[in-house]
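*Asks:* Give me a 3D structure for the following:
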Amino acid sequence: MTDLDARSREVFQRLVESFMETGEPVGSRTLSRRLSVTLSPATIRNVMADLEHEGLLYAPHPSAGRLPTEVGLRMFVNGLLEVGSIDTVESARIETQCQAAGRSLETMLEEAIGLLSGLSRCAGLVVAPKTDASVKHIEFVHLGPGRALVVIVTGNGVVENRVVEVPRGLPPSALVEASNYLNARLAERTLDEAREAILGELTDDRGLLDVLSRKVVAAGLATWSDERTGGALIVRGQSHLLEDVNAVQDLTRIRALFDALEAKEQVLRMLDLVNGAEGVQIFIGAENDLFTLAGCSMIVAPYQNSRREIVGAIGVVGPTRINYRRIVPLVDYTAKVIGRLIG
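*Replies:* This next block holds a predicted model:
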């Protein structure tokens, strides 16, 4: 960006901003109305020609205006993008939707990406924490007649809460005994291994401890992850990608993206892209192998457990002209809320 003079920089910035608003090629007359300085359409065309020569712009056909290339969009994001801040109404909505008390981790993540998809008008996706870690502790907390909160702490620092139904009239002491019963059988085992062990011991004529244990198993605390990868991918809001299709070629790209999203084992590589990274990562078009054919961008942020280890990622997928200024802080804030809640 430092190689561009002030005039070229402003023309480039206003062109990209116009493209993000409309998705249409931007002509010299449109730019002349957006610039802070007065330039003739001929001068603007000369500047645009220079930017095209540098590989930052291109013309979809000879008589059209100009569009930013993926290289141009990357330079805009790195050098000119002014990231906004999330407003108090949106932050309050995210906090409320993500509250995990009495709900499973899966439900909390689904609520989070559903809201993020709606706010960004993009497809939201999240990589859930792997559940192949050993169980460190499990505990029942009495909530009232017939209800108990199950708290599970895994060896990788993830905490999951879930409300389950228990026999009415069950004394609090039975919950303590149930916790001890399960902890003795869960030690150093994964949730799947513990589930199989408990199922092997349960019989129809056993007492309240087994009834309660059966409730925990039936709650499916360990059954929602992807068995092949150990992590889970949840995608919501694909329909948003169809709301702003400007041309047949855009529809073709969106279809290719849908195919990629269906191949979940490929999308789970998103976690690898952000592993060890700080904050929000932005992948534009071919920068991400997954979207080489889709012409889309992905904004994604990792979330961490209580030991500040990256255990998952959340983000959105949309066209390359998505509103980076607005969406980056949304993704960043949501990832931080999730990390705080699971920790």
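*Asks:* drop to CA atoms for contacts and neighbour counts, all remaining ones
*Replies:* Fine.
*Asks:* what are the ranges of the helices in the chain?
*Replies:* In the chain, helices defined by DSSP state H lie at 6-22, 28-32, 41-53, 70-79, 88-98, 105-120, 172-186, 191-201, 208-218, 248-262, 264-267, 270-274, 324-342, listed in chain order.
*Asks:* Of all the ones you listed, which one is nearest Ile299?
*Replies:* For the helices of the chain, proximity to Ile299 was assessed by Cα to Cα; helix 324-342 is nearest, at 6.8 Å.
*Asks:* Report the buried residues of the closest one.
*Replies:* 324, 326-335, 337-339, 341-342 (16 or more other Cα atoms under 10 Å).
*Asks:* what sits against Val16?
*Replies:* Leu67, Pro68, Leu73, Phe76 (Cα atoms under 8 Å, 6 or more residues apart in numbering).
*Asks:* change it to 7 Å
*Replies:* Shown in contact with Val16 (Cα atoms under 7 Å, 6 or more residues apart in numbering): Pro68.
*Asks:* Can you tell me which of the buried residues of helix 324-342 lies closest to Val126?
*Replies:* Out of these, the member with the shortest distance to Val126 (by Cα to Cα) is Ala335, at 9.7 Å.
*Asks:* for the helices of the chain, which one sits closest to His137?
*Replies:* helix 172-186 (6.3 Å).
*Asks:* Distance to His240 for the helices of the chain - can I get that in JSON lines?
*Replies:* As requested, the helices of the chain are exported to JSON lines (distance: least, Cα to Cα, whole Å):
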{"stretch": "helix 6-22", "distance to His240": "16"}
{"stretch": "helix 28-32", "distance to His240": "28"}
{"stretch": "helix 41-53", "distance to His240": "31"}
{"stretch": "helix 70-79", "distance to His240": "22"}
{"stretch": "helix 88-98", "distance to His240": "19"}
{"stretch": "helix 105-120", "distance to His240": "8"}
{"stretch": "helix 172-186", "distance to His240": "43"}
{"stretch": "helix 191-201", "distance to His240": "36"}
{"stretch": "helix 208-218", "distance to His240": "35"}
{"stretch": "helix 248-262", "distance to His240": "11"}
{"stretch": "helix 264-267", "distance to His240": "18"}
{"stretch": "helix 270-274", "distance to His240": "20"}
{"stretch": "helix 324-342", "distance to His240": "14"}
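*Asks:* Proceed likewise with the subsequent sequence, for comparison:
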Amino acid sequence: VGSRTLARRLPVTLSPATVRNVMADLEDMGLLFSPHTSAGRLPTETGLRLYVDGLLEVGNLTEDERANIKSQCAGTSSSVEGLLEQATQTLSGLAHCASLVIAPKTESPLKHIEFVHLSPGRALVILVTESGVVENRIMEIPADLPASALVQATNYLSAKLVGNNIADAYDGIMAELENQRAELDVLTAKLVEGGLATWAGGDTGSGGSLIVRGQAHLLEDVNLITDLERIRGLFSALETKEQMLRILSMADRADGVQIFIGADNTLFNVSGCSMVVKSYRNEQQQIIGAVGVIGPTRMNYSRIIPMVDYTADLIGGYIGLGAGR
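*Replies:* Predicted structure coming up:
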């Protein structure tokens, strides 16, 4: 912004020269910078941090905005995964930024598990937890797999998993399969192993999955090759399990919405990007996931913070009630 523009908009009468002097002082303090000689000043990441921590006035969502987010998140999905997918899309669309949700791992004891044939080469694995959460995953199966194998796999896993959670039973089931003590034929044993892998993701102790949507918003203002490389690096970081766990760990450090600005954001070490994130909890007030927005450091914090805050509380409430009930 230039000094003349500021002088016109200020509620007090100051000359452009006075404004330039003040801006020069702020630049010396490292709070503003000028991208090139003839340009106006822009806030540095330090300046933005000062603004967000001490000067920002966070707005409230209107009743219409709350109703809009709630209706879009609820949608018609009967699964937690569907709820989180819709929440991510909704938040990205409203904030005009990329959004992310860390999905909770299935820790509640299981009430029902079933393999359902969909089409040649595809089956649906259905899990219902004792808390009422319904989860559906599609897995690939041999095209000629007989229906009896699906029934046998369902019966075997029901006996092992109902009343337990996957993480607790995983090692014992895999040991039985490896030692051929499960009394299953080869095809059914592979089906059981594939079903467990679909749910456990090969890592039963490190949390759920990461959903990211709206990445295209990060490319809207990319003008330089260096900016493009920076965004590519961010995309790569978001694809790693380690980053997902770090996001959840950072969100766990304090209650409420957390704001990470620019290069001081140790999650990505990416200059020019900020993240607004909040964890969500189950009925026992345990942190089970997080929801957030990633965008340019100049994002509209006063609008995005209440969006993230409300969406996180909404997700926690739906999961606590049991999605699909």
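*Asks:* hang on, the earlier thing: between the helices of structure 1, which gets nearest to Arg162 of structure 1?
*Replies:* helix 105-120 (8.1 Å).
*Asks:* What distance do you get for the residue nearest to the spatial centre of structure 2 to Leu14 of structure 2?
*Replies:* Taking Cα atoms, centre = their mean, the centroid of structure 2 lies closest to Val101, which sits 1.6 Å from it. Distance from Val101 of structure 2 to Leu14 of structure 2, counting by Cα to Cα, to the nearest Å: 46 Å.
*Asks:* give the contact list for the alignment partner in structure 1 of Leu55 of structure 2.
*Replies:* Counting by TM-score structural alignment, Leu55 of structure 2 lines up with Leu80 in structure 1. If you count contacts by Cα under 7 Å, 6+ apart, Leu80 of structure 1 has none.
*Asks:* Could you rerun that using 10 Å?
*Replies:* Neighbouring residues of Leu80 of structure 1 by Cα atoms under 10 Å, 6 or more residues apart in numbering: Met1, Arg9, Glu10, Phe12, Gln13, Leu73, Arg74.
*Asks:* next one: Leu115 of structure 1
*Replies:* Glu90, Arg93, Ile94, Gln97, Cys98, Leu109, Arg121, Gly124, Arg236, Gly237, Thr334.
*Asks:* what residue of structure 2 takes the place of it?
*Replies:* Using TM-score structural alignment, Leu115 of structure 1 sits opposite Thr90 in structure 2.
*Asks:* The residue nearest to Leu39 of structure 1 when sequence neighbours are not counted and Ser40 of structure 1, how far apart?
*Replies:* Excluding the flanking residues, the one nearest Leu39 of structure 1 by Cα to Cα, 6 or more residues apart in numbering is Ser32, at 6.4 Å. For Ser32 of structure 1, the distance to Ser40 of structure 1 equals 7 Å [Cα to Cα].
*Asks:* Can you pick out the residue with more neighbours from the two?
*Replies:* Counted by other Cα atoms under 10 Å, Ser32 of structure 1 and Ser40 do not tie: Ser32 has more neighbours, with 18 against 12.
*Asks:* from memory that one sits against Val47, does it?
*Replies:* No: at 12.0 Å, Ser32 of structure 1 and Val47 do not qualify as touching, with contact defined as Cα atoms under 10 Å.
*Asks:* Touching both of the two, which residues are there?
*Replies:* Both Ser32 of structure 1 and Val47 are in contact with Val11, Pro41, where contact means Cα under 10 Å, 6+ apart.
*Asks:* Between the two ends of stretch 285-302 of structure 1, how far is it?
*Replies:* One end of stretch 285-302 of structure 1 sits 20 Å from the other (Cα to Cα).
*Asks:* what comes up buried for it?
*Replies:* Applying 16+ other Cα under 10 Å to stretch 285-302 of structure 1 flags 285-287, 290-302 as buried.
*Asks:* quick one: which two of these are the most distant?
*Replies:* Leu293 and Pro302 (24.7 Å).
*Asks:* what do we get in structure 1 for the residue nearest to the centre of structure 2?
*Replies:* That one, Val101 of structure 2, aligns with Val126 by TM-score structural alignment.
*Asks:* Without its sequence neighbours, what residue ends up closest to that match?
*Replies:* Counting by Cα to Cα, 6+ apart, the residue nearest Val126 of structure 1 is Ile314, at 4.2 Å.
*Asks:* Report how many residues lie close to that neighbour.
*Replies:* Neighbours of Ile314 of structure 1 (other Cα under 10 Å): 28.
*Asks:* The residue mapped onto it from structure 2: what's it in contact with?
*Replies:* Using TM-score structural alignment as the criterion, Ile314 of structure 1 maps onto Val291 of structure 2. Residues near Val291 of structure 2 by Cα under 10 Å, 6+ apart: 84, 87-88, 91, 99-103, 210-212, 247-248, 251, 257, 276-280, 308-309, 311-313, 315.
*Asks:* Then Ala189 of structure 2?
*Replies:* Ala189 of structure 2 touches Ala149, Gln152, Ala153, Tyr156, Met174, Glu176, Leu177, Glu178, Gln180, Ala182, Glu183, Gly195, counting by Cα under 10 Å, 6+ apart.
*Asks:* for Gln152 of structure 2, same thing?
*Replies:* With Cα under 10 Å, 6+ apart, Gln152 of structure 2 has these contacts: Phe115, Ser158, Leu184, Asp185, Thr188, Ala189, Leu191, Val192.
*Asks:* Next up, identify which helix or strand it is on.
*Replies:* helix 147-161 (DSSP states H and E).
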